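Asker: got a predicted model here, sequence first, then my questions.
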Amino acid sequence: MKFAIALLAGPQDPAARSALSFAQAALDGGHQISRLFFYRDAVHLASDLAVQPQDESDIAREWREFISSNELDAVVCIAAALRRGVLNEAEASRWERPVANSGQPWVLSGLGQWVDAMQSADRAVTFGS
C-alpha cells in the first residue's frame, strides 16, 4: 500500500511522534510513502536552528534522519513556513533575510504537492489538527 502522510502538529505535540512511528511502521511493514507533507506548525520540524534540551528527545533530528535514510519526499508547505520563519537559501535570498534555517532533506513547495500525493497514494493519513 502507498501512503501520503500529512503532519500538522509542531515538534512539542505528541502527534509529531505518532506520525513518525506510523511512517516507520508503514515502511517496516513493506508499504511505501509517496510523500510526507508538513503543514501548519509541523513546518518547525524543518528548522535547523531549534535546539532541544539534552534530556529531551529531538523529534526534528529524528524526522530528518528518517527522511534521509529512507530517501523520502518531504515537502514543507511554503506559505506556512514563510509565516513561521522557516526559510531555505532561495527564500532567504528572495525575501532579503540574513540567514536560511532549512535545507536538506526538506523541500519548500505549495499545497498542490499534497493534492498530488493524495492522488497517487492508496491512503492519505493526517496527524495533528
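Answerer: Perfect, thanks for sending it.
Asker: alpha carbons only for contacts and neighbour counts from here, please
Answerer: OK.
Asker: would you tell me which helix is longest in this protein?
Answerer: helix 14-28 (DSSP state H).
Asker: just checking, Thr126 touches Leu7?
Answerer: Yes: using C-alpha atoms under 8 Å, Thr126 is in contact with Leu7, at 5.8 Å.
Asker: between those two, point out the one with more neighbours.
Answerer: Leu7 (24 against 16; other C-alpha atoms under 10 Å).
Asker: gap between the more buried one and Ala92?
Answerer: 24 Å (C-alpha to C-alpha, to the nearest Å).
Asker: please compare the first structure with the one that follows:
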Amino acid sequence: MFITTLSLFSFSDMDLDTGKLNIPYADKMTHFVFYMVFTFLGCFFVRERTRGHLKLGKTIVYVLLSAIGYGILIEVLQYTLTDDRMAELGDVFANSLGAFVGIGLVQWLFSKKRPLKWKF
C-alpha cells in the first residue's frame, strides 16, 4: 500500500520546500531502495505465510516476479490513471534492479556460508 500510494498520489499541490539540495537521479534511487526492501521483506513474508514449507528457490522466483510485475503495473497505472504522474521505463529498470538486489541479499543471508537457516 505504501508504494502504491506514493506512486499514484500527486504531490504537486503540496508546498514542499525541497531546498537547494539537488541529487541527480534521486527518484531512481528511491525506486531502487523501495523495491529492494519490497523483495527482501517479501521473502520473509512468504516464509511466514507458508510456515517455512516453501523452499527458498521457489519463494525467490515468486517474490521476484511479483515485484517486477507490480512495478510494471504501477507504471501502467501512472500512465493511464493520473494526469500529473509520468510513467518511465527508467523507473521499471530501477524497480527491477532493486528487486534483484533484494533477492541477492536474501540469497546471501541464507547461503551455506552464512549461519541463518530458511527452515524453522
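Answerer: Arrived safely, thanks for sending. Everything numeric in this text was worked out from a predicted model, so none of it was measured.
Asker: what's the TM between chain one and chain two?
Answerer: The pair, once superposed, lands on a TM-score of 0.28 when counted by TM-score structural alignment, normalised by the length of structure 2; 63 aligned residues with a C-alpha RMSD of 4.9 Å.
Asker: returning to what we had before: give me the helices and strands touching the following helix or strand past the longest helix of structure 1, please.
Answerer: Downstream of helix 14-28 of structure 1, the first helix or strand assigned by DSSP states H and E is strand 32-38. Packing contacts for strand 32-38 of structure 1, counted by 3 or more C-alpha pairs under 8 Å, 6 or more residues apart in numbering; DSSP states H and E, involve strand 2-7, helix 14-28, strand 74-77, helix 112-120.
Asker: may I see the buried residues of the helix or strand that contains Tyr62 of structure 2?
Answerer: Here Tyr62 of structure 2 sits within helix 56-81, counting by DSSP H and E. Neighbour-count burial for helix 56-81 of structure 2, counted by 16 or more other C-alpha atoms under 10 Å, picks out 56, 59-60, 63-64, 66-68, 70-72, 74-75, 77-79.
Asker: relative to Met29 of structure 2, which of the residues you listed is nearest.
Answerer: Nearest to Met29 of structure 2, judged by C-alpha to C-alpha, of these is Gly71 at 14.3 Å.
Asker: please give me every residue in contact with the closest one.
Answerer: Going by C-alpha atoms under 8 Å, 6 or more residues apart in numbering, Gly71 of structure 2 touches 92, 95-96.
Asker: now do the SS call for Phe34 of structure 2.
Answerer: helix (DSSP: H, G, I helix; E, B strand; the rest coil).
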